[in-house]
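**Q** turn this into a structure:
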Amino acid sequence: MNINKILWPTDGSKESGESLRLALYLARIYGSEIICLHVSQIQIPVTDLYPSYETVIMDIVKDTEARFGEEFNRIETENPGVRFSTEVVRGSVVDWIIEKAKADEAGLIVMGKKGHGLIGSALLGSNTLKVLRNSPVPVLSVKTEDEKTEYDIKKILVPLDISDTADSSLTYALGLAGKLGASVTVVYVFWIDANVYELSPDLVDELSGHSAKELRLRVDAVKDRYYRDNKGAPEAGIETRVLTGVSPALTVTDYADENGFDLIAITTHGRRGLERIILGSETEKIIREARCPVLALKP
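**A** This next block holds a predicted model:
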């Protein structure tokens, strides 16, 4: 797991500020460099009625870019133990984030789930989702409801689909937990749809029990392989649990809230079916609705 460099895109919103605090927390633990990036996505109205629009907007953009340059200098001065590099550019927000992550070989992107409309440069929800879908590296997203004085990640929740072979979220969580001294809880959601309501409670319990055994076997296999491949890595405490609910996303986020989890690690795809959890759309719902930060990884 490489987190030597953390890319932090910002539009100046509260969520960007909160994501910086999380980036700083991880940078201090991993000794990472933080790459500060602001993208001005210029939107000039096409009209002959107000030709001065272009001049006015460009003046605002230049002032904004100068302000971000000053802000980056302030952040660097206030955090002397952390290495920084900074860049203020113009163009497509999503394209710049993706290309910057590739070019600078960032190991992680930390960003707000949404931002504000600052000359079209905001990290809006749609932009965040586009980054999540296209990023070559894991993306850690934060929203302002998570606001804390200090981050201290000690409980990591990993929703897992036992019918899928993707183990990236659990493997990554084990490495992260070992470094942070955190525990890992892996959950499988037994999705109760309209057809299941006709089943008896005893049958639902039986199916849930079968899922619990399958989940434990799956987790043990991943854990054994991880520690075999990473000899000497700090071992994290890990437990499993089967949840039931009519909405996979709400079941996961409610469980995270009720049990005080500090982070959710999730794979950005899924499958449909009676015993399948974490659909692509459900994954996005978890990322959008979770109060705690969400780490999204590709399979």
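
**Q** alpha carbons only for contacts and neighbour counts from here, please
**A** Noted.

**Q** so where do the helices sit in the stretch 51-200 of the chain?
**A** With helices called from DSSP state H, counting those that start in this stretch, the stretch 51-200 of the chain shows them at 53-78, 93-103, 125-134, 168-180.

**Q** which one of the ones you listed is the most hemmed in?
**A** Using mean count of other Cα atoms under 10 Å, the stretch among the helices of the stretch 51-200 of the chain with the greatest mean number of neighbours is helix 168-180 (a mean of 20).

**Q** same for that helix, what does it pack against?
**A** Where contact means 3 or more Cα pairs under 8 Å, 6 or more residues apart in numbering; DSSP states H and E, helix 168-180 is packed against strand 155-159, strand 183-191, helix 201-229, strand 263-267, strand 294-297.

**Q** list the contacts of it.
**A** 1, 29, 153-154, 156, 158, 160, 182-184, 186, 222-223, 226, 233-236, 265-267, 296-299 (Cα atoms under 8 Å, 6 or more residues apart in numbering).

**Q** and Lys102, how close does it get to Asn79?
**A** Distance, Lys102 to Asn79, using Cα to Cα, to the nearest Å: 25 Å.

**Q** ditto for Ser85
**A** From Ser85 to Asn79 the distance is 13 Å (Cα to Cα).

**Q** count the neighbours of the residue lying closest to Gly81 once chain neighbours are set aside for me.
**A** Of all residues not flanking Gly81 in the chain, Arg28 sits nearest, at 7.6 Å (Cα to Cα, 6 or more residues apart in numbering). For Arg28, the neighbour count with other Cα atoms under 10 Å is 14.

**Q** also this sequence, please, to line up against the first:
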Amino acid sequence: MSRVIDSMLLPTDGSEDALTGAKHGIALASLTGADVHVLSVEEGAAATNAVETDADLPALEAHAEAAVETVAEMAREFDETIEVTTAVRSGTPFQTIREYAHRRGVDAIAMGTKGRRGLEEVLLGSVTENVLRTARTPVLAVPPEADAAIGDVTFERFLLPTDGSEGAAIAIEWGIALAARLEASVHALYSVDTVPFLGEQAPGELPDVLEERGQAAIEGVRERAGDAGIDSSGSTAAGSPVEVIPDAASDRDVDLIVMGTHGRTGVGQWFLGSVTENVVRQTDVPVLCVPVSAAPP
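**A** A predicted model of the protein is given here:
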């Protein structure tokens, strides 16, 4: 397969967060030869329970049109070969974004996340959070710390976390196919929170059974990477994946984390995206979040 992503959806409300996501989406579209869809969703008074009246709708629509055209022009100016489609819709933003992506057969959605409020609380933004939780297509979540000029955005070093689950396997297939298309290197990472396991081991070490499982998972990723002609490395780590993954991304100076939104925690217990969601909150690196519903490309 020549590419993973043939079309990108860039939702925008005209905010700086949306523009940060759009810049990364445009850069990735340019590198993969993908078409770009730019969408703005206008909620209006009915959806927001706000005090706006019908008289306000033209101004709201004009704002949405301007937001769309700003991103569309960014894409055209950066790469004139990108085919751009624009749309303004009314409705609940996350539902409309999800449905547009599904009906248009979009391969990935690129969205910005929000920053920190106060000292501890990290905000994803309700729209991005709900898209991440419900979309049936991969979502590239871009934190504000990753903001850069489009020409400075790179996708050269990928981090592929794995827990050996089906969800991780699907994400790894996406990560490897995209890395092959972009000639990027990959690092496979296996981490498990050892708190649920009894027994004695040195801090930071995995129990033997988990070390063996982790090495097997990493070797599986590296074998698939080798088959695709990709440079790869791998490591295991003890500790909460929510902490280990962002630390590894920072230490290895990766450009992109690719991970599934469903996996395992503890022994046999499924989580519904909690690790991925919290990694997105913690890291300053873009995360391509791949749902189980996204079949391997």
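
**Q** thinking again about what came up before, mind putting the helices and strands packed on helix 168-180 of the first structure into CSV with mean neighbour count?
**A** Formatted as CSV, those follow (neighbours: other Cα atoms under 10 Å):
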stretch, mean neighbour count
strand 155-159, 25
strand 183-191, 23
helix 201-229, 15
strand 263-267, 26
strand 294-297, 25
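
**Q** to Gly17 of the first structure, which of these lies closest?
**A** strand 294-297 (16.1 Å; Cα to Cα).

**Q** mean deviation, that closest one versus the second structure?
**A** Comparison of strand 294-297 of the first structure with the second structure after fitting gives an average deviation of 0.5 Å (mean Cα distance after the TM-score superposition for the first structure).

**Q** map Thr283 of the second structure onto the first structure.
**A** Aligned counterpart of Thr283 of the second structure in the first structure: Ala290 (TM-score structural alignment).

**Q** counterpart of Gln43 of the first structure over in the second structure?
**A** Under TM-score structural alignment, Gln43 of the first structure pairs with Ala45 in the second structure.

**Q** isn't that match right next to Thr53, touching?
**A** Yes. If you go by Cα atoms under 8 Å, Ala45 of the second structure and Thr53 touch, sitting 6.7 Å apart.

**Q** ok so, going back, map the residue nearest to Gly81 of the first structure across to the second structure for me.
**A** By TM-score structural alignment, Arg28 of the first structure lines up with Ser30.

**Q** that match and Glu83 of the second structure, how far apart?
**A** Taking Cα to Cα, one finds Ser30 of the second structure at 10 Å from Glu83 of the second structure.

**Q** with Thr92 of the second structure instead?
**A** 27 Å.

**Q** thinking again about what came up before, surely the residue nearest to Gly81 of the first structure forms part of a helix?
**A** Yes. With DSSP: H, G, I helix; E, B strand; the rest coil as the criterion, Arg28 of the first structure is located in a helix.

**Q** and the gap between it and Ile3 of the first structure?
**A** With Cα to Cα as the criterion, Arg28 of the first structure and Ile3 of the first structure are 11 Å apart.

**Q** likewise for Ala236 of the first structure?
**A** From Ala236 of the first structure over to Ile3 of the first structure the distance is 19 Å, taken as Cα to Cα.

**Q** with Asp104 of the first structure instead?
**A** Taking Cα to Cα, one finds Asp104 of the first structure at 12 Å from Ile3 of the first structure.

**Q** show me which of the two is the more surrounded one.
**A** A count of neighbours by other Cα under 10 Å puts Ile3 above the other of Asp104 of the first structure and Ile3, at 20 against 12.

**Q** just give the nearest non-adjacent residue to whatever residue of the second structure lines up with the more buried one, would you?
**A** Using TM-score structural alignment as the criterion, Ile3 of the first structure maps onto Ile5 of the second structure. Spatial nearest neighbour of Ile5 of the second structure, excluding adjacent residues (Cα to Cα, 6+ apart): Asp107 at 5.5 Å.
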